[in-house]
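Engineer: structural data only, the sequence is not supplied:
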């Protein structure tokens, strides 16, 4: 039978299906890298950019307190997680239109190759370290303050570093290291080394009392994790973002069990009561939260579920609206 043109065309379209199963169009190598770690949103007239410093394996089995191994196993299974769980290290850049303010700065080199990516991500987000006017620290632990230095110099050469005076007094006093727990020994050393270039350059200015530290950003006490641990309420118009530092370290465990603490809490009971009061408030008023250690970008709301809480991450917006 003579084939018609339509039959010939159909046969041609089927030819690729007859290729050997081993044929590959491109032997592309795997990349083993992640997308640049920044995410942007508008808060009233302020531009907020979440920045990732990386993730690290959180040592659940050794640092959690006030929660049983059985509860840990149950909560991890319920969250479809298994140890070791990667913990995010997030920071938040606030462009008020008049100032560029960074809240926390990641670990820098202090946590090894897992982290220290904040400066690269800040540049990928369209900014330069020289443009940062102020760095507000929630506290002086390595994973929040280590990133303010690079190669022993100020990573943000034009910025003033600010934190509560109580926090500075505690971590920078030699007597604190002498009387503090041995496992925090390197934390005292890191706090001194990180702040030294800014102190030398007179770019270190702790605040004696809580309140507005720069227009639109208010420092608030949140003690327990460290003696002078602070939170920052960022507000533009009626919109608010609470950057809460280390209120939560492991969401999968501490949201269902707010009573659970971590070894690194200076005052376990105080950290527990601070968290309980804050979660209760946030579960009612639904203020946006910027969380240092909840999966990047660490932006979302809390919802109360009985005695537990649920994290509701922001809905991804590929084109943040203009103010």
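Structural biologist: It's in. Remember, it's a predicted structure, so these values are computed and weren't measured experimentally.
Engineer: hey, let's count contacts and neighbours off CA atoms from now on
Structural biologist: Will do.
Engineer: tell me the contacts of the spatially most central residue of the chain?
Structural biologist: The chain has residue 90 as the residue nearest its centroid, 1.8 Å off, counting by C-alpha atoms, centre = their mean. Counting by C-alpha atoms under 8 Å, 6 or more residues apart in numbering, residue 90 touches 50-54, 104, 106, 291-293, 296-298.
Engineer: the residues you listed in strands, which ones?
Structural biologist: 50, 51, 52, 53, 54 (DSSP state E).
Engineer: top of those by neighbour count?
Structural biologist: With neighbours set by other C-alpha atoms under 10 Å, the maximum within the ones in strands among the contacts of residue 90 is found at residue 51, which has 32 neighbours.
Engineer: which residue, other than its chain neighbours, is closest to that residue?
Structural biologist: residue 38 (4.6 Å; C-alpha to C-alpha, 6 or more residues apart in numbering).
Engineer: pick out whichever of the contacts of residue 90 sits closest to residue 75.
Structural biologist: Lowest distance from residue 75 to those (C-alpha to C-alpha) belongs to residue 293, with 17.1 Å.
Engineer: for the closest one, which residues are in contact?
Structural biologist: 87, 88, 89, 90, 246, 248, 249, 250, 251.
Engineer: let's see that with 6 Å instead.
Structural biologist: Shown in contact with residue 293 (C-alpha atoms under 6 Å, 6 or more residues apart in numbering): 87, 88, 89, 249.
Engineer: what of residue 67?
Structural biologist: residue 260.
Engineer: and it, that one's in a helix?
Structural biologist: No - using DSSP: H, G, I helix; E, B strand; the rest coil, the assignment for residue 67 is coil, not a helix.
Engineer: comparison target below:
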């Protein structure tokens, strides 16, 4: 009798076991930068066959991934950065929306989870016009950020929004042109697009630097307040496990590999020497940290978790 009762209770407890949750916390992380507030927004992750995309022997890439306890295909973060200057709400890149597969497109929801609404965004600075950076500008054929002005490198706009270039592109590349046109053109038609043609200050505390290589008009940005500085790399790097140790390694996505390598090497050297923060679209979320020189490469030191105060 006692054995039967014990079996019954065991079965009841087994049936009451909690199911696996299988969802992540909202993808935003917040920190102070001087008088500014930085909110990193995650758009999701995408699996990339980086062992085949990095321009070095696949075995060497796999060895570097193993050293960092990851593997190919590499689950790669897609991030954007929201800066509250106190007078302006400024967004750097917008994620992919539906242009890059079902595992992305979470930026709008994470923006709202972070306490903001799309209509509050004043300025949007695009690093380049690849789909995972501009896709979030539109949703269902509608402008997502109705009060924002979009800024991007003029050379990128001239290249990716050019119908002749699209017509001459390979079948694999046409979707990049199509995504740029669908995402950016509505803002141009609404008078809410301004090209960036030179290095310089865009507003107090925010500067643009032309860093062509990954794309013809790739732009990196610095955000600075009270002597604290954050460099937003865009796609100057993709694979932390490889490119911090060896910044000379390029990737198939680069339109001009030597120029992309030079821009990355310079940015890394400047950040390490200056001791300022870096943030990047494809660093592991929350994607902010410092660089320390380490032989011919660099050691990445993620920021310490902090509570807003």
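Structural biologist: Here it is on my side, so go on. Please read all numbers here as calculations on a predicted model, not as lab measurements.
Engineer: please state their TM-score.
Structural biologist: Overlay of the two chains. TM-score (TM-score structural alignment, normalised by the length of structure 2): 0.93; 303 aligned residues with a C-alpha RMSD of 1.8 Å.
Engineer: please say which position in structure 1 residue 205 of structure 2 maps to.
Structural biologist: Aligning on TM-score structural alignment places residue 205 of structure 2 opposite residue 216 in structure 1.
Engineer: now its match. Nearest residue, chain neighbours left out?
Structural biologist: Looking at residue 216 of structure 1 with C-alpha to C-alpha, 6+ apart, the closest residue is residue 235, at 5.2 Å.
Engineer: touching, the one you found and residue 218? I think so.
Structural biologist: No - at 8.3 Å, residue 235 of structure 1 and residue 218 do not qualify as touching, with contact defined as C-alpha atoms under 6 Å.
Engineer: how about residue 89 of structure 1, what's its partner in structure 2?
Structural biologist: Per TM-score structural alignment, residue 89 of structure 1 is aligned with residue 78.
Engineer: buried residues in the strand or helix carrying that match?
Structural biologist: Per DSSP states H and E, residue 78 of structure 2 falls inside strand 74-84. Using 16 or more other C-alpha atoms under 10 Å as the test for burial, strand 74-84 of structure 2 gives 74, 75, 76, 77, 78, 79, 80, 81, 82, 83, 84.
Engineer: circling back: how close does the equivalent of the residue nearest to residue 216 of structure 1 over in structure 2 get to residue 151 of structure 2?
Structural biologist: In structure 2, the residue matched to residue 235 of structure 1 (TM-score structural alignment) is residue 224. Counting by C-alpha to C-alpha, to the nearest Å, the gap between residue 224 of structure 2 and residue 151 of structure 2 amounts to 19 Å.
Engineer: now swap in residue 225 of structure 2 and tell me
Structural biologist: 21 Å.
Engineer: between those two, which is the more surrounded one?
Structural biologist: Neighbour totals were compared for residue 225 of structure 2 and residue 151, and residue 151 leads with 22 against 17 (other C-alpha under 10 Å).
Engineer: residue 192 is in contact with the more buried one, correct?
Structural biologist: No - using C-alpha under 6 Å, residue 151 of structure 2 is not in contact with residue 192, being 8.5 Å away.
Engineer: relative to the whole chain's centre, how far out is stretch 122-132 of structure 2?
Structural biologist: 10 Å (C-alpha atoms, centre = their mean, to the nearest Å).
Engineer: enumerate every residue touching residue 259 of structure 2.
Structural biologist: residue 213.
Engineer: distance of it from residue 249 of structure 2?
Structural biologist: 12 Å.
Engineer: picking up where we left off before, are we agreed that the match of residue 235 of structure 1 is in a helix?
Structural biologist: No - counting by three-state DSSP, residue 224 of structure 2 is not part of a helix but strand.
Engineer: and it, how many neighbours?
Structural biologist: For residue 224 of structure 2, using other C-alpha under 10 Å, the count is 20.
Engineer: not counting sequence-adjacent ones, nearest residue to the counterpart of residue 61 of structure 2 in structure 1?
Structural biologist: Mapped onto structure 1 by TM-score structural alignment, residue 61 of structure 2 lines up with residue 72. Once flanking residues are discounted, residue 72 of structure 1 sits nearest to residue 253: 6.5 Å by C-alpha to C-alpha, 6+ apart.
Engineer: go on, residue 258 of structure 2?
Structural biologist: Take residue 258 of structure 2 and drop its neighbours on the chain: the residue closest to it by C-alpha to C-alpha, 6+ apart is residue 213, 7.3 Å away.
Engineer: that neighbour - how many residues pack around it?
Structural biologist: With other C-alpha under 10 Å as criterion, residue 213 of structure 2 counts 23.
Engineer: cool, and the one 3 residues further on?
Structural biologist: Using other C-alpha under 10 Å, residue 216 of structure 2 has 24 other residues around it.
Engineer: can you pull the contacts of it?
Structural biologist: 155, 156.
Engineer: if I look at it, how far off is residue 184 of structure 2?
Structural biologist: The value you get for residue 216 of structure 2 to residue 184 of structure 2, if C-alpha to C-alpha is used, is 16 Å.
Engineer: same deal with residue 249 of structure 2?
Structural biologist: From residue 249 of structure 2 to residue 184 of structure 2 the distance is 31 Å (C-alpha to C-alpha).
Engineer: go on, residue 55 of structure 2?
Structural biologist: In terms of C-alpha to C-alpha, residue 55 of structure 2 sits 30 Å off from residue 184 of structure 2.
Engineer: name the residue in those two with the higher neighbour count.
Structural biologist: Taking other C-alpha under 10 Å, residue 55 of structure 2 and residue 184 do not tie; residue 184 has more neighbours (24 against 15).
Engineer: the stretch 151-300 of structure 2: helices as residue ranges?
Structural biologist: Secondary structure of the stretch 151-300 of structure 2 by DSSP state H, counting those that start in this stretch: the helices cover 154-160, 163-168, 174-189, 240-243, 257-274.
Engineer: so which of those helices is nearest residue 6 of structure 2?
Structural biologist: helix 240-243 (51.8 Å).
Engineer: could you tell me where the closest one falls in structure 1?
Structural biologist: With TM-score structural alignment as the criterion, helix 240-243 of structure 2 aligns to 251-254.
Engineer: how distant is the matching stretch from the center of its chain?
Structural biologist: 15 Å.
Engineer: for that stretch, which outside residues touch it?
Structural biologist: 75, 260.
Engineer: next: stretch 260-268 of structure 1.
Structural biologist: By C-alpha under 6 Å, 6+ apart, stretch 260-268 of structure 1 touches 63, 64, 65, 66, 67, 224, 225, 226, 254.
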